[in-house]
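Visitor: Need the 3D shape of this:
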Amino acid sequence: MSFAKNLVYSRLKLLNKYSRSVNTSAIRLQNVQQVTTGKRICIVGAGPAGFYAAQYLLKQLSDCTVDIVEKLPVPFGLVRFGVAPDHPEVKNVINTFTKTAENPRLRFFGNVSLGQDISLQELRQRYHAVLLTYGADQDRELQLQNEQEQHVISARKFVAWYNGLPGAEQLQPDLSGRDVTIVGQGNVAVDVARVLLSPIDKLKITDTTEYALEALARSQVQRVHLVGRRGPLQAAFTIKELREMLKLPNVTTNWRSSDFTGIAEQLEQLQRPRRRLTELMLKSLSEQSTRSSTAAAGRQFLPVFLRAPKAISAKEMEFAVTQLREGVAVATDATECLPADLILRSIGYKSSCADAGINFDPQRGHVRHEQGRVLKDGEEKSVEPGLYVAGWLASGPTGVILTTMNGAFAVAKTICDDITAKAFDTASTKPGFEVGSQRIVSWDGWLRIDQQECEAGKSKGKPREKIVDIEHMLTIAGV
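Guide: Sure thing, here's the model as predicted:
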């Protein structure tokens, strides 16, 4: 080895040793900033879609670097802030995402908001390709009068409240009443019902935020209605979630037998997952008559089918009785009122348009695209070269994490295919994200936040105690 090469090697070795020994976000960012060659791809959003796409791209493109830009100081999106705290096994995907983040060709930039700290146009100038995966952060509404009253809140916000999304600690839901009515019958709705009805000792060993645990310990909620406009055969919750509800200690599930008229006769026509779910509902229904009156006096989970929201008042909610016609719920003139000290709306999410440069469909609440390729403005089906979308921002809020993984892999493959086909320029040099005066949280910064949360949780017998104050996060991260 020549003297010059030996000198360079020695300096690089010394720099790497110094970078590992000094634990600051700034040094970590300066170190990875030196990667300037190859294809540069930016992913906006550090949730499941973003990390799965990064995993695929890093595996398939040996000469690419991937930067993940996230508006929060912390990664993992809905895995951190959406998955129910009593489902720790679902959060194990964080281990996979962490392994991806440790790839030397990946950089994490937390506390960077698209449309505020950096524009889409700037990102496209700095990268060969940009993939948008920032998810769905808005609620679909019932479009009813009085929907903005204090006792009507979204299930999304309630989930964010007990999961520690920064800002959600201000929600302060009123749990002093006996009756909660949840409008919607998806897994999110069932998660919320389970948290409301679970024994507090069961939740204390999860990463439910401390302020939520205190409020749930004081809760006077005894009955939770779970209301859907269609029938049992169209219920959106899955068998796993229903089993958990049926097994909750000191909670009785009461079905309405009239909702199941003619259902047993249709079992043989159903596909296996739907048949198994329906069989479980019918089995639970058949066991109701054998329960003691003492059990019925405790906490109750009350699924109600064939009811469509009609009106909201102070202590109750009015529903129109519906009939199914070719799978569509049609309202009749008949109505029913259900008691509702608190109303939780759980009828779906929608995305927001983070940047004016995004071809966004406000009606459908997602980015206009063709197989993950973002379309140009107008009616034409022509695409924006090098601009892609995946996850709920592309599909709407459907499916589970496995669905998101498959979708993200598919779009990442499309990016690889387009690079091979030279659908956009990858030969020019792109600078990537450059850290200026912004307070950027690197992956090392996140690891410091993670360590502090885990230590705080350990003293309380919990996996972690999430930090909800962004300024506190930034201080811990060292920025």
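Visitor: contacts, neighbours, all on C-alpha from now
Guide: OK.
Visitor: Residue 67 and residue 39 touch, don't they?
Guide: No: Residue 67 is not in contact with residue 39 according to C-alpha atoms under 8 Å; the separation is 11.1 Å.
Visitor: any common contacting residues for those two?
Guide: Shared contacts of residue 67 and residue 39 (C-alpha atoms under 8 Å, 6 or more residues apart in numbering): none.
Visitor: any idea how far residue 48 is from the residue nearest in space to the middle of the chain?
Guide: When C-alpha atoms, centre = their mean is applied to the chain, the residue found nearest the centroid is residue 78 (2.6 Å). Using C-alpha to C-alpha, to the nearest Å, residue 78 is found at 7 Å from residue 48.
Visitor: Proceed likewise with the subsequent sequence, for comparison:
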Amino acid sequence: MPSAQRIAIVGAGPAGFYTSDFLLRAGFEVDLYDLLPTPFGLVRFGVAPDHPKIKSVTRAYERTARHPSFRFFGGVELGADVRRAELLERYHAVVYATGTPTDNRLGIPGEERVGSHAATEFVAWYNGHPDHAEREFDLSAERAVVVGNGNVALDVARMLVLDPDELAPTDTADHAIEALAQARVREVVVLGRRGPAQAAFTNPELLELGELRRADVIVDPADVELDEHSAAWIASDAADAIHRRNVEILWEYAGRRPTGKSHRVVLRFLRSPLEILGDADDAVAGLRVVRNALEPDGRGGLRAVATGETEEIPCGLVLRSIGYRGVPIPEVPFDERRGLIRNDGGRVVEADGSPARGEYAVGWIKRGPSGVIGTNKKDAHETVDLLLADRDAGRLGEPDPELADGEAVAAWLEERIPHLVTWEGWKTIDAHERALGEPHSRPRVKLVRVPEMLDVAHGASAPR
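Guide: Here you go, the predicted structure:
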């Protein structure tokens, strides 16, 4: 009979690791699962490669992984390799931390044209995600448009104009380094449907644009003029320091004179896409947008309303970065409208509104894609507090004691999944990637195909 209660966490990104840490501190045994052989999720495949300081958060996750009651099982697909019911038979609780890996759609004509992509796909491609390693992006156009006003939109814009020498010492996937070095993109237009006061950039990301080696930042002063509603909001106690500082930074950019650099990042506001235009080959040739005005939405906020004034922006590449959605997990309650696991503050809720005993959600799949990496720590704490309250009230799951035994769980997984990767297997992958990067003064050269990862994790040499 197990000596401690055992928890399964599905998803080894930041939310999964923060949840693991809190649960281990509370005396639970934790098994952390991931679909891929590699942990760290968004940190490995979402953070821009030229932001190594952000990636250093993995040191904290590695400390968590050294806890004697922690185990990692990579290469496990919930719904295919193992089922929800099978986990609930073996664990006192299951926590879903699977994130929101797909994108929202613009819902406009021409969105399927060649050269129109989700920013999530582009980010995953240059970060070496195995699902996107074979993708190809045509970067031969001189102008690209990024639709969205968050940090991911700025990451994408920056990656398109970085000097090859700035990319070379990063862990950008090799295939992307080569393609970006040959790219002909000279101008990236970043569009926001609302105004500068509502932009979701963080201050460091916005400031970073002004330090690009070979790109000027262009902001039309007319675009930074605040409407009366935005001006009143920025001046009120309701506005936070981040948004106020964003407006200041944008005014500073608007006052700059171009220095004649070879590339440009143009920030434009109060524009919404209407149609992606195409050429004879059905490839992207431009974007038709409408100018917006801001009006009170009746709930204390402002909404963008089309004025009817339109314009066309010639371009050959459109990347949408307008938010993310979760993917349903087989048999797990899912809210299709919101694209999240159906939950109440972190407790999973069945379709009839009743709580799913012993099941919880954490991170973006719980609350939606908001905040920065560290936001998931507070979110994990909230979910774990609910789990602890349910434990104290006797409301966790009741697995078969024999099935819940740690050795029995490991044996079951090894029989079911021959390619199972443990934490030791991941450390072998990690050492291999770092060794590949060392001769080139890079933090690592990522393996971007699952068979390569499995070969290394299990002691075979990875083909290069």
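Visitor: what lines up against residue 150 of structure 2 once you look at structure 1?
Guide: Using TM-score structural alignment, the partner of residue 150 of structure 2 in structure 1 is residue 186.
Visitor: again with residue 127 of structure 2
Guide: Match for residue 127 of structure 2 (TM-score structural alignment): residue 163.
Visitor: can you pull the contacts of the residue nearest to its match when sequence neighbours are not counted?
Guide: Among residues not flanking residue 163 of structure 1 along the chain, residue 81 sits closest, at 5.2 Å (C-alpha to C-alpha, 6 or more residues apart in numbering). By C-alpha under 8 Å, 6+ apart, the residues touching residue 81 of structure 1 are 159, 160, 163, 164, 165.
Visitor: between those residues, which has the most around it?
Guide: residue 163 (26 neighbours; other C-alpha atoms under 10 Å).
Visitor: Roughly how far does it sit from residue 443 of structure 1?
Guide: From residue 163 of structure 1 to residue 443 of structure 1 the distance is 21 Å (C-alpha to C-alpha).
Visitor: same deal with residue 406 of structure 1?
Guide: On the measure of C-alpha to C-alpha, residue 406 of structure 1 and residue 443 of structure 1 end up 25 Å apart.
Visitor: all strands of the stretch 301-450 of structure 1, in order?
Guide: 307-312, 316-325, 328-339, 342-345, 349-350, 360-361, 366-367, 369-370, 373-375, 383-389 (DSSP state E, counting those that start in this stretch).
Visitor: separation between the match of residue 150 of structure 2 and residue 303 of structure 1?
Guide: 12 Å.
Visitor: isn't residue 359 of structure 1 right next to residue 370, touching?
Guide: No: using C-alpha under 8 Å, residue 359 of structure 1 makes no contact with residue 370, being 11.9 Å away.
Visitor: Mind checking which of the two has more residues around it?
Guide: residue 359 (18 against 14).
Visitor: Residue in structure 2 paired with the more buried one?
Guide: So residue 359 of structure 1 corresponds to residue 333, using TM-score structural alignment.
Visitor: shouldn't that match be in contact with residue 349?
Guide: Yes: shown here, residue 333 of structure 2 and residue 349 form a contact pair, counting by C-alpha under 8 Å, at 6.7 Å.
Visitor: list the residues that contact both of these two?
Guide: In contact with both residue 333 of structure 2 and residue 349: residue 342, using C-alpha under 8 Å, 6+ apart.
Visitor: all helices in the stretch 301-450 of structure 2, in order from the N-terminus.
Guide: Assigned by DSSP state H, counting those that start in this stretch, the helices in the stretch 301-450 of structure 2 fall at 364-367, 375-392, 406-416, 423-437, 450-457.
Visitor: Kindly reformat those as a markdown table containing mean neighbour count and distance to residue 327 of structure 2.
Guide: Below are the helices of the stretch 301-450 of structure 2 laid out as a markdown table (neighbours: other C-alpha atoms under 10 Å; distance: least, C-alpha to C-alpha, whole Å):
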| stretch | mean neighbour count | distance to residue 327 of structure 2 |
| --- | --- | --- |
| helix 364-367 | 25 | 9 |
| helix 375-392 | 18 | 19 |
| helix 406-416 | 14 | 24 |
| helix 423-437 | 18 | 25 |
| helix 450-457 | 20 | 21 |
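Visitor: export these to CSV and tack on distance to residue 316 of structure 2?
Guide: Output for the helices of the stretch 301-450 of structure 2, formatted as CSV (distance: least, C-alpha to C-alpha, whole Å):
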stretch, distance to residue 316 of structure 2
helix 364-367, 32
helix 375-392, 36
helix 406-416, 47
helix 423-437, 34
helix 450-457, 32
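Visitor: No further queries at this time; thank you.
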